[in-house]
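Visitor: Next one to model:
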Amino acid sequence: MSTIPANVSGESRELILIVDDELRIRDSLSLALNSFGYRTIVASNVDQAIDAVRRTNVDLLLTDLNMPGGTGLDLLNQVKKEDPTVSVVMMTAFGSIETAVSAMKEGAEDYLLKPVELDTLEILVTKILEKRHLRKENQRLSAENRALKENLDVRYHLASMLGASPQVQELQKSIKLYLKVRTPVLILGEPGSQLSEIAQILHYNSPWSSNSLIQFNCSMVPGEFHEPQLFGSEERMESGVRIRGTSGLVEKAHFGSMILSDIDHIEKRCQGMLSRVFNQKKTQRSGGTHFYEADVRIIGTAHEKEIEMRVRKNKFRWDLWEFMSDNVIVVPPLRTRKEDLPILVLAEAKRLGNFYGKQIQSVHPQVIEELSKRSFPGNYRELEALIETAVLSSQQPVLSWNDFKTVSEN
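Guide: This next block holds a predicted model:
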């Protein structure tokens, strides 16, 4: 006999498998969970349940502890072999609590006492599936970061801060100093100065490089979206409709790093919430009272003159500025270290040449001579754009000044 499908509408919601030898209990639990917005399938014994786990993507298994032909413990052990990611909740009579607790030691998430109270059921299922969702998201982000780390471009290695000038040597020292610092770090520099790249270097060369890296641009995202995106929102009712709670980016970055580009543009209320993350390593979702762990290394970037101006105008909290200004990396503008141009231009020309399928082997001295005359208000981004244009134009292994057709002093 195959498993009996119950309500499978709402494909975006989680799928719960109910296992009980009593039809009345299966039906009542299925109806209740459907009313909460979840999809359900049912099974009356261990064999049917295992078959369902093999054929479908079950998110949560809700099983009776004592059934003829196999116990909930038997089912737990088999399910964990088939799919270790499935969450399991045991249902048990009062006299079997000790066995249910033992099941939790074997991998069950929790247990429910029979007869099951529907309010208790909804709270427990919501909590477990939210934890499962967050766990899967963290695993996905960690997997992405592992893949990125294996294929990291050379520009995210510590050695990618190329140059022999005193300014670059000082920059490299600062980066090394803060690689293992868990407290917030602030990276200051002019627009186009590779602030985000340096923030990524800090993460990828740190002890937490295999953990999540989340990036958020505070000036690109409208202020009204900062709180829900960064801190999430608790489940709520709107016009009689249940709106599912969401975890924020800060939660997802737990044990990892978070880059807040243009941190001085973060919305004012969020600044207070960020202060709690700094001081208590906890976060709270919008509209909620529960605190979530948030052991996150915050790496902020900002333009030095702008953040100081925003602090003076009370647009960026003084306490945040004071807290972050203890660990500052100042990135020198390109115009102050033109002796680094030969190394920078050749390295960027080779990188872009490889990207576009062109073998750039060297750079003509005239290129360095002409580029040295520029003030580079756009800093490294400007240099990168100029070299990209030249590489696309070049037909030779030596990058010449003739390849820089659009170069002009701004």
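
Visitor: Please make it C-alpha for all contacts and neighbour counts, starting now.
Guide: Noted.

Visitor: ok but I299 is inside a strand, no?
Guide: Yes - the assignment for I299 (DSSP: H, G, I helix; E, B strand; the rest coil) places it in a strand.

Visitor: hang on, it packs against S257?
Guide: Yes - in this structure, I299 is within contact of S257 by C-alpha atoms under 8 Å, at 7.2 Å.

Visitor: What's the first helix or strand after the host helix or strand of E144?
Guide: Here E144, judged by DSSP states H and E, is contained in helix 118-150. Counting by DSSP H and E, the next helix or strand C-terminal to helix 118-150 is helix 166-178.

Visitor: tell me which strands and helices the next helix or strand along the chain from that following helix is in contact with?
Guide: Moving toward the C-terminus from helix 166-178, the next helix or strand (DSSP H and E) is strand 185-188. Strand 185-188 is packed against helix 195-204, strand 297-302, strand 328-330, with contacts defined by 3 or more C-alpha pairs under 8 Å, 6 or more residues apart in numbering; DSSP states H and E.

Visitor: Let me know which of the ones you listed is tucked in deepest.
Guide: Mean neighbour count (mean count of other C-alpha atoms under 10 Å) peaks for strand 297-302 among these, with a mean of 25.

Visitor: Using neighbour counts, pick out the buried residues of the next helix-or-strand element following it.
Guide: Next in sequence after strand 297-302, counting helices and strands by DSSP H and E, comes helix 304-312. For helix 304-312, the neighbour count (16 or more other C-alpha atoms under 10 Å) marks 307-308, 311 as buried.

Visitor: Following up with a second sequence; could you model it the same way so I can compare the two?
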Amino acid sequence: MKRVLDKKIVLILIATLIFNLSLCLDIAYADDKADVTLYIHGEKSEGAPIFNSLGNIGDGLWSPGKISSGTLRLYNNYSNRISVSNLGLYMKLEKRTNDGYKEVKDKNLYEYFAKSMKLTVKKGQMLIFKNTLYDKSFYEMLYKEGNESYNGFNLSGFDKFNLNKNDYVDLEYTVHMKDSVGNELQGLKATVDFLINANENPIHHHSDKKDKSKDTKGHWAHDCIETLLKYGIIKGYPDGSIRPENYITRAEAAVLVGRALELEEKNRLLTGYIDIIPTWAEGYILTTTEKNIFKGYPFRLFKANNNITREEMTSVLMRAFKLENEKTLELKFSDKDKISDWAMENVMIGIENDIIEGYPDKTFKPQNSITRAEAFTMICKLLGYHKEHND
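Guide: Just a heads-up that it's a prediction; the model follows:
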């Protein structure tokens, strides 16, 4: 089903959960197909109620400590591009009586129930999940139209994600009833709408000009550069040039990451660093430092004008986009012993996810300064734009 809320696309899946204090547990789901497949238009959607892998959670009993998991595949067959920014749960709580189930009006019981149910939502593709979007109770995700107390859960700049036309994303959800719940929840039934709030076509119209930059024609990173210019993630120099083969400084990298994640620029009298921070980059340097994306040097130095190295940029972006290692990858670069210990895991993650590559001579050159084109291409891949260029 689909309904429109605040001029946004809201996708809804309904699950009925019956809660009793008798023990029962059933966890399993297929690894070749999502339990629920949901299309933006909805006409092709298939599957069963979420929060249960077998689709029969409404017929089962829940008890303290019970866990149930499942998967959802969301296809964008509607628009050129959508951006998912908010997840919500609309929950109707009912209690069994002699005359059947009646809706619970007690706010304390309603919220106690919501806080007793933990929900974890992970994002991935091909049923491989690398990024945790949500790991809290039902309560923090509650949504009721017109109720300021229940506004759903706004995804952070790190976790918002885009879906291009005919692309999909997989979500894995796990519900866990807390071990400590009491008799207050006996005989309750919750009907839960899981809402995915998506903006249609979130395109930044900074310029309609094609090939705006003067010095990228024929460059291997041309398509990514033009795409990032289009979305306002990079902006050329005053003379209109991009200078793709120039190195990128730490200050420039902080601005690039901040714009890519749509982070808010901080404005504070003290930066926390003792060296000079350029005014044009200060807001993003503060924000990315607070979010532990950038880490300064000892003695509270940021070194804004230093060129950022390949291993530094890789580590920054793996932290920024919260990518994780799924397996132990053996690096085959001839100079892998030159990769710093603190950067090794992030380099492996970047290589495994095809975000950064080595050179034809089988080296990685971790201590070399990264070029602007190389950094732009990494951002392009992380935002999903690079796939468009190869289709």
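
Visitor: Need the TM-score between these chains.
Guide: Here the TM-score for the pair of chains, by TM-score structural alignment, normalised by the length of the second structure, is 0.24; 162 aligned residues with a C-alpha RMSD of 7.0 Å.

Visitor: hmm, back to that, make TSV from the buried residues of helix 304-312 of the first structure and add distance to K350 of the first structure to it.
Guide: Listed next are the buried residues of helix 304-312 of the first structure as TSV, based on distance: C-alpha to C-alpha, whole Å:
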residue	distance to K350 of the first structure
I307	35
E308	38
V311	41
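
Visitor: Out of those, which is nearest to C270 of the first structure?
Guide: V311 (15.3 Å; C-alpha to C-alpha).

Visitor: and the closest one, how far is that from Q280 of the first structure?
Guide: According to C-alpha to C-alpha, to the nearest Å, V311 of the first structure and Q280 of the first structure sit 23 Å apart.

Visitor: How about I187 of the first structure?
Guide: I187 of the first structure is 22 Å from Q280 of the first structure, by C-alpha to C-alpha.

Visitor: neighbour count winner among those two?
Guide: Just comparing I187 of the first structure and Q280: by other C-alpha atoms under 10 Å the higher neighbour count belongs to I187, 26 against 12.

Visitor: wait, doesn't that one sit right on I298?
Guide: No - counting by C-alpha under 8 Å, I187 of the first structure does not reach I298; the two are 10.9 Å apart.

Visitor: Serialize the helices and strands packed on strand 185-188 of the first structure to CSV and add fields for distance to S87 of the first structure.
Guide: Shown next, in CSV, are these (distance: least, C-alpha to C-alpha, whole Å):
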stretch, distance to S87 of the first structure
helix 195-204, 32
strand 297-302, 30
strand 328-330, 44
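
Visitor: Out of the ones you listed, which is closest to E388 of the first structure?
Guide: Here helix 195-204 is closest among these (C-alpha to C-alpha), at 18.0 Å.

Visitor: Now do the closest one and helix 118-150, the angle between them.
Guide: Here helix 195-204 of the first structure runs at an angle of 100 degrees relative to helix 118-150 (axes from the mean of the first three to the mean of the last three C-alpha atoms, to 10 degrees).

Visitor: Show me what helix 195-204 of the first structure is packed against.
Guide: Using 3+ C-alpha pairs under 8 Å, 6+ apart, the elements in contact with helix 195-204 of the first structure are helix 166-178, strand 185-188, strand 257-261, strand 297-302.

Visitor: at 6 Å instead, please
Guide: Contact partners of helix 195-204 of the first structure among helices and strands, from 3 or more C-alpha pairs under 6 Å, 6 or more residues apart in numbering; DSSP states H and E: none.

Visitor: quick one on the thing from earlier: between the buried residues of helix 304-312 of the first structure, which is nearest I343 of the first structure?
Guide: Using C-alpha to C-alpha, those come closest to I343 of the first structure at I307, 31.3 Å.

Visitor: where along the stretch 301-410 of the first structure do the helices fall?
Guide: 304-312, 318-324, 341-355, 365-371, 379-393 (DSSP state H, counting those that start in this stretch).

Visitor: Reformat the ones you listed as CSV; add distance to I201 of the first structure.
Guide: Output for these, formatted as CSV (distance: least, C-alpha to C-alpha, whole Å):
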stretch, distance to I201 of the first structure
helix 304-312, 20
helix 318-324, 18
helix 341-355, 17
helix 365-371, 27
helix 379-393, 16
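
Visitor: and of those, who's closest to N138 of the first structure?
Guide: helix 318-324 (26.4 Å).

Visitor: tell me which residues of the closest one are tucked away?
Guide: Neighbour-count burial for helix 318-324 of the first structure [16+ other C-alpha under 10 Å]: 320, 323-324.

Visitor: and of the helices and strands packed on strand 185-188 of the first structure, who's closest to K127 of the first structure?
Guide: strand 297-302 (26.3 Å).

Visitor: correct me, but N164 of the second structure touches S83?
Guide: No - contact criterion C-alpha atoms under 6 Å: N164 of the second structure and S83 do not qualify, at 8.8 Å.

Visitor: which ones are touching C270 of the first structure?
Guide: E227 (C-alpha atoms under 6 Å, 6 or more residues apart in numbering).

Visitor: Any figure for the gap between it and I307 of the first structure?
Guide: According to C-alpha to C-alpha, C270 of the first structure stands 16 Å off from I307 of the first structure.

Visitor: Burial check on R54 of the first structure, number of neighbours?
Guide: 12.

Visitor: Could you do H389 of the second structure as well?
Guide: By the criterion of other C-alpha under 10 Å, H389 of the second structure has 10 neighbours.

Visitor: Verify the assumption that it is located in a helix.
Guide: Yes - counting by three-state DSSP, H389 of the second structure falls inside a helix.

Visitor: Please name the nearest non-neighbouring residue to it.
Guide: Using C-alpha to C-alpha, 6 or more residues apart in numbering and skipping the chain neighbours, the partner closest in space to H389 of the second structure is D223 (6.8 Å).
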